[in-house]
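Enquirer: can't give you the sequence, but here's the structure:
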């Protein structure tokens, strides 16, 4: 076999691995198909004892998932997703062995040919090409696919499989009545199922995806939870306790994710809880400064401040967002 023929063979194998990877990830849909539409932003309505929010002009369209696609998503169970991840990991773990085998055999064959030529001509000199790194395209494709599958798995669990208990019902009507601990048991079952199937080398990557999706779910509930979510500074101790519960769940006494990894990811939620802790007047003053071009004293943006105020269960916040941002109430006045 000539050098060019071997290179063509390696390119063909590299392409075959990439095509296989694309087939493995073909059923994976975009996040827009998994995440339910964001409720319209409204403000707290004192008469009903509830609140809500989002200016109509900033409502984002979310694609409606048809029945066929919904069925396909539902069929992508945790074990099936883990099997896909395992197959990709096995493939990428074998690429180096395949490269080494090809290179070793090629070098041995070329060396034999060189020795034969040297026996007839001592002046003959041949450079043996290195066949390493022939499958870098496949490595890149597979690693990208693994990352995408890990993200998809976490998002599907939180926003699709657990939509009702997590996205729809967490903190519904009041924080005290619908705490995070009501979800932890089912989340524990999901995590056990995941760890039973996934290869050890991918466990942390998949679980990290689940943690990230859980935090995204918390953001969704707190900032875009709709008219049934209302928060006050008095809720902060309970919210902080729930964040600690989630953090320790994923650390799992040292058997789960590294504490530093979890702490780093969970830190994204704390600034939002700190905003809920502030008095309404402080938030209003900060939002006014930000909308006038100044920086927030809390290091946040106007959209986040507005959403916290819309979910604030007091008349001062409701009156301000109505007057300044024309945010409608959660229901028309009677």
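Expert: Cool, the structure landed. Note that the coordinates shown come from a computational prediction; the quantities given were computed from them, not determined experimentally. Numbers count the residues shown, from 1 in each chain.

Enquirer: hey, let's count contacts and neighbours off CA atoms from now on
Expert: Will do.

Enquirer: Please name the residues that touch residue 203.
Expert: residue 195 (CA atoms under 8 Å, 6 or more residues apart in numbering).

Enquirer: That one sits in which helix or strand?
Expert: helix 200-223 (DSSP states H and E).

Enquirer: buried set for that helix?
Expert: For helix 200-223, burial by neighbour count (16 or more other CA atoms under 10 Å) applies to 202-223.

Enquirer: Could you do stretch 190-197 as well?
Expert: Those would be 191, 194-195, 197, for stretch 190-197 by 16+ other CA under 10 Å.

Enquirer: Same list, those, but as TSV with distance to residue 113 please.
Expert: TSV is the format used below for the buried residues of stretch 190-197 (distance: CA to CA, whole Å):
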residue	distance to residue 113
191	56
194	52
195	51
197	48
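
Enquirer: Nearest to residue 78 among the residues you listed?
Expert: Residue 78 lies nearest to residue 194 out of the buried residues of stretch 190-197, by CA to CA, at 6.5 Å.

Enquirer: what does the helix or strand containing the closest one rub up against?
Expert: Using DSSP H and E, residue 194 maps to helix 181-197. For helix 181-197, contacts defined as CA under 8 Å, 6+ apart pick out 78-79, 82-83, 165-166, 203, 207, 242, 245.

Enquirer: Second structure follows, compare the two:
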């Protein structure tokens, strides 16, 4: 399998019309707002301060496979060293072509060159698949399906963090020491991708006000801290900061006023479409393609921030420019 098999499909873009039907329904059903205790009850995480890990058996089997790969890698390296100390054994001969004439030269190489190349690649792949399965499948109910649903203040990241920490503890218990740094780094990447999808591809059930960026920033800092503190430095703070840069940029976009977002979007769209210049000269803006490489200067990323902005100005801009449908 691959990580793409666990990432949900992107929902269609819609405009977040203020006081839409879904928001009115939510307010009518929960006039006082939901709370974290209710969310814990719904997601099954209300088990004190030590909730059970959500790691499935399938993900645990991937951890065992990862241990096996690292065991093979260690044994191959040991066998390679033993063979190299035996002068009667010669590694495979390599052939070179020089000046269109075939010449053969013997060069000391590896006895297991192909294996030594393929095993690390296999470790990388299994770590990645296990991480995306853990976040987007095993933890889906407390992360992508719950975070910021309907209201940021009452659906924050705390329940997801509690489950995440339990899953990370189980992961480091099951994995051998050599496998842990890469596995932890891939879980961090998967978590950041899930956080981005919540902000930019959250569907009709998520709306954001400009003021929400403060709480979202706090939640993301808590998520970063989880990877800096879990596993006694398995992922360095520099690596966490580098991987977090894209999400930080999107949160900065969410802190901007709607007029600034509209201007940034127009400029970015003109630059990528070849129109050029800050003045679009009345030319119609084209819908930017979804590349999946989200960042704060990408027009599709800015458009998605506008689509989730609970604001009349953003709603009118999206209706006039792209005729995006209202949320149902």
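Expert: Noted; the coordinates are in hand. Everything quoted here is computed from the prediction, not taken from an experiment.

Enquirer: corresponding residues in the first structure for stretch 308-325 of the second structure?
Expert: Per TM-score structural alignment, the counterpart of stretch 308-325 of the second structure in the first structure is residues 311-328.

Enquirer: what does stretch 262-274 of the first structure correspond to over in the second structure?
Expert: Residue span in the second structure matched to stretch 262-274 of the first structure, by TM-score structural alignment: 240-252.

Enquirer: buried ones in the matching stretch?
Expert: Those would be 240, 243-244, 246-248, 250-251, for stretch 240-252 of the second structure by 16+ other CA under 10 Å.

Enquirer: Identify those among the residues you listed that sit within helices.
Expert: 240, 243-244, 246-248, 250-251 (DSSP state H).

Enquirer: Grab the most central residue of the second structure for me.
Expert: Geometric centre of the second structure, nearest residue: residue 193, 1.4 Å, by CA atoms, centre = their mean.

Enquirer: What residue in the second structure is paired with residue 284 of the first structure?
Expert: Residue 284 of the first structure maps onto residue 262 in the second structure, by TM-score structural alignment.

Enquirer: residues touching that match, list them.
Expert: Shown in contact with residue 262 of the second structure (CA under 8 Å, 6+ apart): 306, 314, 317.

Enquirer: could you measure the first one against residue 248 of the second structure, distance?
Expert: What that stands for is residue 306 of the second structure. According to CA to CA, to the nearest Å, residue 306 of the second structure and residue 248 of the second structure sit 17 Å apart.

Enquirer: ok, back up a step: which stretch of the second structure lines up against the helix holding residue 194 of the first structure?
Expert: So helix 181-197 of the first structure is aligned with residues 158-174, judged by TM-score structural alignment.

Enquirer: Look up how far residue 193 of the second structure lies from residue 7 of the second structure.
Expert: With CA to CA as the criterion, residue 7 of the second structure and residue 193 of the second structure are 9 Å apart.

Enquirer: what does residue 302 of the second structure give?
Expert: From residue 302 of the second structure to residue 193 of the second structure the distance is 17 Å (CA to CA).

Enquirer: And residue 137 of the second structure? What does it align with in the first structure?
Expert: Checking TM-score structural alignment: residue 137 of the second structure goes with residue 160.

Enquirer: Sorry, slip of the keys, the one I care about is residue 223 of the second structure.
Expert: That one, residue 223 of the second structure, aligns with residue 246 by TM-score structural alignment.

Enquirer: Burial check on its match, number of neighbours?
Expert: 20 (other CA atoms under 10 Å).

Enquirer: May I ask which helix or strand encompasses it?
Expert: Going by DSSP H and E, residue 246 of the first structure is part of helix 236-251.

Enquirer: Show me what that helix is packed up against.
Expert: helix 259-266, helix 270-277 (3 or more CA pairs under 8 Å, 6 or more residues apart in numbering; DSSP states H and E).

Enquirer: How far does the last one sit from its chain's centre?
Expert: Taking CA atoms, centre = their mean, to the nearest Å, the mean C-alpha location of helix 270-277 of the first structure is offset from the chain mean by 22 Å.

Enquirer: With stretch 21-32 of the first structure instead?
Expert: Worked out by CA atoms, centre = their mean, stretch 21-32 of the first structure lies 15 Å from the chain centre.

Enquirer: Contacts for that stretch next, please.
Expert: Contacts for stretch 21-32 of the first structure (CA under 8 Å, 6+ apart): 62-63, 72-73, 84, 88, 141-142, 145, 149, 152, 155.

Enquirer: how about the residues you listed, which pair is most distant?
Expert: Among the contacts of stretch 21-32 of the first structure, 62 and 88 lie farthest apart (CA to CA), at 30.7 Å.

Enquirer: Of the two, which one has the most company?
Expert: residue 88 (21 against 13).

Enquirer: Give the aligned equivalent of that one in the second structure.
Expert: Residue 88 of the first structure maps onto residue 69 in the second structure, by TM-score structural alignment.

Enquirer: Make sure its match is actually in contact with residue 121.
Expert: No. Here residue 69 of the second structure does not reach residue 121: they are 10.1 Å apart, not a contact under CA atoms under 8 Å.

Enquirer: Could you list every helix and strand in contact with the longest helix along the second structure?
Expert: The residue-count maximum for a helix in the second structure (DSSP H) belongs to helix 57-84. Secondary-structure packing of helix 57-84 of the second structure (3+ CA pairs under 8 Å, 6+ apart): helix 113-133, helix 158-174.

Enquirer: before we move on, back to that, have a look at how far, on average, the helix holding residue 246 of the first structure is from the second structure.
Expert: Compared with the second structure after fitting, helix 236-251 of the first structure deviates on average by 0.8 Å (mean CA distance after the TM-score superposition for the first structure).

Enquirer: Could you tell me the angle between that helix and helix 259-266?
Expert: Note on geometry: by axes from the mean of the first three to the mean of the last three CA atoms, to 10 degrees, helix 236-251 of the first structure and helix 259-266 are set 140 degrees apart in direction.

Enquirer: Tell me which residues are up against helix 236-251 of the first structure.
Expert: Residues outside helix 236-251 of the first structure that contact it (CA under 8 Å, 6+ apart): 175-176, 179-181, 207, 211, 256-259, 262-263, 266, 270, 273-274, 276-277.
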